[in-house]
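[1] dropping the sequence and predicted coords here.
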Amino acid sequence: MTRTGSCFCGAVQFVASEIGKLGACHCTSCQRWTGGPLLGVSVPEGALVVTGSEHVVTRRTSGWATRSNCGTCGSPLWYRYDKGVDGTGSYEVPLGLFDEKDDIPLTSEIFIDFKPAGFAFAGNHPRRTRAEIMPASPEGA
């Protein structure tokens, strides 16, 4: 199913021809970037077509990823894991940017040990800590 979406001001719009799962990342970086956990929908490399790319501002935020925002309104657009074995990556697009999102269930949470105590997501899905995530990540950090 094709999904459409945009940033807050509409300067950046996208079509995702394929989506993966919805996950929540509670790491400190995502909290500072979004103001809370990143509720990101995975979109494979090549499945995201963007219009208004001249408004996209991208910054390297770790040794293996970049984060992009709309340069006009500031909306977080995607986290891109870009250090895959073949040099390609995938996108984690914030759920709130999609026009249709009611049928995308939360399937996992990571960095659960960084989650603020004041909230919790319902559902029976995997919840992994930093120690469980980091050994599998690139560069071991």
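    Received the coordinates, thanks. Numbering: from 1, shown residues only.

[2] hey, let's count contacts and neighbours off CA atoms from now on
    Will do.

[3] where along the protein do the strands fall?
    3-6, 13-16, 22-25, 38-44, 48-51, 56-60, 65-70, 76-81, 90-94, 106-110, 127-128 (DSSP state E).

[4] these: which one's closest to Q31?
    strand 38-44 (7.0 Å; Cα to Cα).

[5] scan this protein for its longest helix.
    For the chain, the helix that runs over the most residues, judged by DSSP state H, is helix 28-34.

[6] list the buried residues in that one.
    Going by neighbour count (16 or more other Cα atoms under 10 Å), the buried part of helix 28-34 is C30, Q31, W33.

[7] also this one, for the comparison:
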Amino acid sequence: MCQRWAGSALFAITIPEVDITFSGIHAIQRFQSSGWAERAWCGTCGSSLWYKVTEKGQHFGGYEIPIGLFDDANGLVIAHEIFIDRKPDAFALAGDHERLSDAETLSRLGITEE
């Protein structure tokens, strides 16, 4: 789902709900993309704005903000890849970082279905 939404792999930075504010809230469009998460985009320009876990649990309320929204994403480091067993064969990110399978990702999010 992230690949279709982002047009490729989704590279995002996690920002806790308490640390983020939005302007132009009237233009934000939201869609409950699964039983446990929503996606949002700008209704004016169409840019993807966030992926957010909506089910109560450890990761509830955190925003995954696409790094393409930042003017300067230099200095960011890949911390982990999720849903690694769904990635296309051509996607092979270098580096020593955590790689989580579907089951591991859902478990970490506290999700029991999907």
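    That came in fine, so what should we check first? Only a predicted model underlies this, so the values are computations on that prediction, with no experimental measurement involved.

[8] now the buried residues of helix 28-34 of the first structure in a markdown table, with distance to G118 of the first structure?
    Below are the buried residues of helix 28-34 of the first structure laid out as a markdown table (distance: Cα to Cα, whole Å):
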| residue | distance to G118 of the first structure |
| --- | --- |
| C30 | 17 |
| Q31 | 14 |
| W33 | 19 |
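
[9] relative to F121 of the first structure, which of those is nearest.
    Q31 (15.5 Å).

[10] aligned partner of that closest one in the second structure?
    Mapped onto the second structure by TM-score structural alignment, Q31 of the first structure lines up with Q3.

[11] quick one: contacts for its match?
    A9, L10 (Cα atoms under 8 Å, 6 or more residues apart in numbering).

[12] which one in the second structure is furthest away from the centre?
    What lies farthest from the middle of the second structure is H26; by Cα atoms, centre = their mean that is 21.7 Å.

[13] so what corresponds to that residue in the first structure?
    Using TM-score structural alignment, the partner of H26 of the second structure in the first structure is E54.

[14] equivalent analysis for D72 of the second structure, please.
    In the first structure, D72 of the second structure lands on E100 (TM-score structural alignment).

[15] number of residues surrounding its match?
    E100 of the first structure has 13 neighbours, counted by other Cα atoms under 10 Å.

[16] strand 48-53 and the longest helix seen in the second structure, what's the angle between them?
    Ranked by residue count and defined by DSSP H, the top helix of the second structure is helix 102-109. Put simply, helix 102-109 of the second structure runs at 80 degrees to strand 48-53, going by axes from the mean of the first three to the mean of the last three Cα atoms, to 10 degrees.

[17] centre of the chain to helix 102-109 of the second structure, how far?
    14 Å (Cα atoms, centre = their mean, to the nearest Å).

[18] buried stuff in that helix?
    A103, T105, L106, L109.
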